[in-house]
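Student: with the sequence up front, the predicted model follows.
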Amino acid sequence: MTVEEMKKKKTELGFSCEQISDRSGVPLGTVQKIFSGITKRPRYDTICQLEKAFPMEPDSNPYPGMMEESVSAYRIYGDGTDHEGDIWKSFRGKKQGEYTLKDYEAIPDEYRVELIDGVIYDLNTPTTIHQQLAFEISIRLREYIRQNKGLCMVLPSPVSVQLDEDDRTMLQPDVVVCCDRDKILRSHVYGAPDMVIEILSPSTRKKDMGLKLKKYITARVREYWMVDPDKKKVVVYDLEHNELPAIYGFEDQVPVNIFAGKCQIDFSEIYSYIEFLFEKE
C-alpha cells in the first residue's frame, strides 16, 4: 500500500493520525509528517508498519498470512539436542553468537542455514515465485553484462558470501553481483559483493529488512534490492549515493545503480510471465 493509498483509506475510514499511531505503533510525530507530506520518502519498514493500521479487505492479499514472521525462520540449532547424529554433538555447550564457520561447514547439506555474527539461522525452502523472481532477475543482469562485455559475475542462489571476511558470518543471498573477480572463490564469495538482491518471504522478511540491511551497509555493498512478492514492490537502496530507498512497483522498469541506470530490469515483463503463480495456493 502506497502513502497515497493510505491517505485515501484514512479519509474513507475517518481515522485520525492519533488512531493510526495507536493501531500501527508508529510514533505520532512520524505519522503526522508522513500524512502531511513533510516526509516525502518514508522508510519502507515504516510504510509496512503503517499498513497495520488499515484493515485488509478480504481476498486483497494473494498470500494469506504473508506479513506474519514465520517462527521456523528463526529456529536455531542451539545445543543440538533436537537433532540426531554425531554431527550435532559439536554444537553442545555453545550458545547463539558463539558459532563459527567451522560449525557452519559441519552442518549437513540438507539443512539450509545462514551464519550471522555467530548466530545460526534456519532457511525455509523457497517458493516457486521466489525462485522464478530470482532467476528472471539474474538472467536479465547477466544478459546486460554479456552484451556490454563486462567482467561482473551474476551469482544466483545457492551462493555463500563471507561478507565480513571473518569466521562469524556466512550469508546466503538470493542473487549476488560481484565485479571484483578476485573475491570469487570456488566455494564462496569472500568479502562484500557490489550488489545483493533478496526476495522477501514470510520467514526472512524481518531479517532481510533489518539485520541484513545493516550488515550490507556496514560491509559497503554498493546496492541492495529487496523484492517483495506480497506487495509487488521493489525496494532499492543505492548505498553509494542515497540513505533512503527508492520504491518501485511490479509495473516498473527498475534501474540498476551500479551500472549507472543503463541496465533496467523490466518487472512488468517478469510479472506478466509468472503472474499465474500468484493465483495459486
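Tutor: It's in. Numbers count the residues shown, from 1 in each chain.
Student: from now on I want contacts and neighbour counts done on CA atoms only, so please keep to that.
Tutor: Fine.
Student: how about the strands in this structure?
Tutor: 113-116, 119-122, 153-156, 161-162, 175-178, 189-190, 195-199, 223-228, 233-238, 246-249, 253-255, 264-266 (DSSP state E).
Student: so what secondary structure elements neighbour the fifth one?
Tutor: Right, the one you point to is strand 175-178. Counting by 3 or more Cα pairs under 8 Å, 6 or more residues apart in numbering; DSSP states H and E, the packing neighbours recorded for strand 175-178 are strand 153-156, strand 195-199.
Student: before we go on, here's another structure to hold up against the first:
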Amino acid sequence: MDKKMIDGGKQNSRGEQTEAAKEYPLEGLVKTDGMVCEALAAYLPAKKQGEFTVEDLANIPDEQRVELIDGVIFEMEAPYTIHQTIELEIFARLRAFIMEKGGKCVPFAAPVDVQLDCDNKTMLQPDVMVICDREKNNGKRIYGAPDFIAEVLSKSTRKKDLLIKTVKYENAGVRECWMIDPDKKQILVYDFEREGYPVIYGFDDEIPVRIFEGECKINFREIHDYLKEIYGV
C-alpha cells in the first residue's frame, strides 16, 4: 500500500500543541473530576490529579496497573488477548534480530515501568520497547527514554496514546515510536529523528525498524495471518 503522511496530533515545529492535541488536553482524559477512582484512592495520599509522584505509586497493588503522566494517574485495563498477541509477536521479532546480530540493545515487553523524563512526575508502561543504553536499566525500571517504543491501541487508551504519549515520547528523546491500531489494521510509525509526521503502514506491510537503519523489518503480514488463524480477524 502507499505510505501516507498525516498530522498525528503532536506539537508543531515551534513546540506548540496542534489543534488535535488541544481538543483532548491531558485533564480531559482523566476519568473523574480532579480525583482518582475510588478503587485507587485507598492506596494513595489525599492529592489532586496533577500532584501525584512516582513515590505515590509504591502502595498500589501490582494487579491494578496505572500510568503516571505529569502528575496525573491513569488506570490501565488488562490488555485483550489480541493486544497481547501483537505485542509479543513484535517483541519476539525484535529479540531474534538483536540476538542474531549480537547487538547490545535489549527489548522489553509490558509491564515494565519507564521513568521517562528522569523526574518523579511521569511513569509509563509501553507495550514494547528497546533500550540500547543498558545503563538506563537499573534492574527495577527503565530510567530515561527508550530508543524504540510500540504501543498497541485500544478503545480505552487511544486518545491518551495518540495525543498525549506521542508528545511525551518525542520530547523525552525516544527515537522511534509505533502506534498499532488493530481495529483499523494500521501502524503509525513516528521517526522522531528524521521526520515530523508519522508514516501509515497496513497489516499487509513489511515495516523497517529505523533505529536499526531498516536492517530489521517486521513483517506484519505474518502477524496478521497468525491473528486470523487464532482470532479469525
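Tutor: The structure has been received and is ready for your questions. Computed from a predicted model, the values in this text were never measured in an experiment.
Student: follow-up on the earlier one: pick the most buried one from the helices and strands packed on strand 175-178 of structure 1.
Tutor: Burial of these is given as mean neighbour count (mean count of other Cα atoms under 10 Å); strand 195-199 ranks first at a mean of 23.
Student: where in structure 2 does it fall?
Tutor: Counting by TM-score structural alignment, strand 195-199 of structure 1 falls onto residues 148-152 of structure 2.
Student: and that stretch against structure 1, how far off on average?
Tutor: Comparison of stretch 148-152 of structure 2 with structure 1 after fitting gives an average deviation of 0.5 Å (mean Cα distance after the TM-score superposition for structure 1).
Student: and that stretch, how far from the chain's centre?
Tutor: From the chain centre to the centre of stretch 148-152 of structure 2 is a distance of 4 Å (Cα atoms, centre = their mean, to the nearest Å).
Student: and E279 of structure 1, which of the strands of structure 1 is closest to it?
Tutor: Nearest to E279 of structure 1, of all the strands of structure 1, is strand 223-228, at 16.2 Å by Cα to Cα.
Student: and the helices in the stretch 51-200 of structure 1?
Tutor: Using DSSP state H, counting those that start in this stretch, the helices assigned to the stretch 51-200 of structure 1 run over residues 101-106, 128-147.
Student: aligned to D182 of structure 1, what sits in structure 2?
Tutor: Checking TM-score structural alignment: D182 of structure 1 goes with E135.
Student: any figure for the gap between its match and I230 of structure 2?
Tutor: Counting by Cα to Cα, to the nearest Å, the gap from E135 of structure 2 to I230 of structure 2 is 38 Å.
Student: try K160 of structure 2
Tutor: For K160 of structure 2, the distance to I230 of structure 2 - Cα to Cα - is 28 Å.
Student: could you do E77 of structure 2 as well?
Tutor: E77 of structure 2 is 22 Å from I230 of structure 2, by Cα to Cα.
Student: give the residue farthest from the middle of structure 2.
Tutor: A46 (28.5 Å; Cα atoms, centre = their mean).
Student: before we move on, the earlier item: closest one to S272 of structure 1 among the strands of structure 1?
Tutor: strand 264-266 (10.3 Å).
Student: in the closest one, what's buried?
Tutor: Buried residues in strand 264-266 of structure 1, counted by 16 or more other Cα atoms under 10 Å: Q264, I265, D266.
Student: average offset between that strand and structure 2?
Tutor: Mean deviation for strand 264-266 of structure 1: 0.2 Å (mean Cα distance after the TM-score superposition for structure 1).
Student: quick one: contacts for E110 of structure 1?
Tutor: Residues near E110 of structure 1 by Cα atoms under 8 Å, 6 or more residues apart in numbering: none.
Student: this completes my enquiry, with thanks.
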